[in-house]
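# what's the 3D shape of this:
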Amino acid sequence: MLSSSERNEIERVLLFYSAILILKTMAMSLLTAFYRVKNKVIATPEDTFYMPNGRCVRDDPQVERARRTHRNDLENIPVFLAAAYLWAMHCEPSSVYMFTWHMRLFTLSRIIHTFITIGALRQPYRSIIWTVAWTVCLSICVQIIQYSYQQNTL
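Model (predicted):
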């Protein structure tokens, strides 16, 4: 059973790392926009209003890499945040230390994943770091299921 101060610490950790992950995802929109302006690539023909010399293409390597990275964040970060919230607020994480390291490892993995993807580093680095983050999320889900089973809430 966690003490009141431990529960408060878990909430603080959840808020901090959630904000970092949300800001990281938001930053991908800005990075995509940066590459669009830099490379004069527009998303739709009507965007020529803002960039008259823009090309409406889907094959600019930098724009597409930033878009894919953003999409990958949108596929992975909300799922993790939902799982982390459920674990923190409705279950009893085994310790503040364990919860904090799950949050740190996922957040760090997603940030590294972005640098690897945008930097076009060769495989297997991107796959390895993605798997680390995925495994952290899996660990949280397993702990939620274990907690639910132990509480006879099924």
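# C-alpha from now on. contacts and neighbour counts both.
Fine.
# count of residues packed around residue 75?
Residue 75 has 11 neighbouring residues, counting by other CA atoms under 10 Å.
# next one: residue 89
13.
# That one: what's its closest spatial neighbour, skipping adjacent residues?
residue 11 (7.7 Å; CA to CA, 6 or more residues apart in numbering).
# structure for this one too, so we can compare:
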Amino acid sequence: MSLYTSHNPVFATFSFYAALLIIKTLFVAFLTGWTRFRKHAFQNPEDCNKMNRGKVKIDEDVERVRRAHLNDLENILPFLSLALLYIGTDPNLGTAKFLFRTFTAARFSHTFVYAVVVTPQPARALSYIVGQLVNLYLIYAILTSYASSL
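Just a heads-up that it's a prediction; the model follows:
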């Protein structure tokens, strides 16, 4: 049986959480655009409208949401790649569910405390660190699983 089919519960679990993370990333991209229009803050002169008289306007709220989106791209994309490699090690379902759920919760939390309801540190840092710990564990599990076959 292939590990990369819906018949494998680890892959099915990964697929579910990967879809949630991708939806969240797309939502934050939408949130960036919505915040730009709401605040009339555009970075490109050709995007400026009559309300800000064609002047480029940088807004901290827009920049905060944009940084949250960039942070998602920097963290979710490696997770998705690592998780696919991890599935190839035929991991325990309980462990895989824990890792996928933990990472997903950390990323949702990170966006919430960074871009939606600005919360003082260490909330954002803790969310970031939890996600990084999951990625580091995935790297460790992948390397130790395949090291013996080299």
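# Can you calculate the TM-score here?
Superposed pair, TM-score by TM-score structural alignment, normalised by the length of structure 2: 0.90. Supporting alignment: 144 aligned residues with a CA RMSD of 1.8 Å.
# quick revisit: the residue nearest to residue 89 of structure 1 and residue 100 of structure 1, how far apart?
10 Å (CA to CA, to the nearest Å).
# Which position in structure 2 pairs with residue 142 of structure 1?
The pairwise alignment with structure 2 assigns residue 142 of structure 1 to residue 140, based on TM-score structural alignment.
# Run a quick neighbour tally on that match.
The burial count for residue 140 of structure 2: 12, using other CA under 10 Å.
# what about it, helix or strand, and which?
For residue 140 of structure 2, the element it lies in under DSSP states H and E is helix 123-147.
# Assign residue 74 of structure 1 to helix, strand or coil.
Look at residue 74 of structure 1: counting by DSSP: H, G, I helix; E, B strand; the rest coil, its state is helix.
# That one: neighbour count?
Residue 74 of structure 1 has 14 nearby residues by other CA under 10 Å.
# surely it meets residue 28?
No: taking CA atoms under 8 Å as the definition, residue 74 of structure 1 is not a contact partner of residue 28, at 10.1 Å.
# OK, contacts around residue 56 of structure 2?
41, 42, 43, 44, 45, 48 (CA atoms under 8 Å, 6 or more residues apart in numbering).
# If we use 6 Å, what do you get?
Residues near residue 56 of structure 2 by CA atoms under 6 Å, 6 or more residues apart in numbering: 42, 43, 45.
# Which one of those residues is nearest to residue 78 of structure 2?
residue 43 (28.1 Å; CA to CA).
# Tell me the secondary structure of the closest one, please.
Going by three-state DSSP: residue 43 of structure 2 is coil.
# who's in contact with it?
residue 56.
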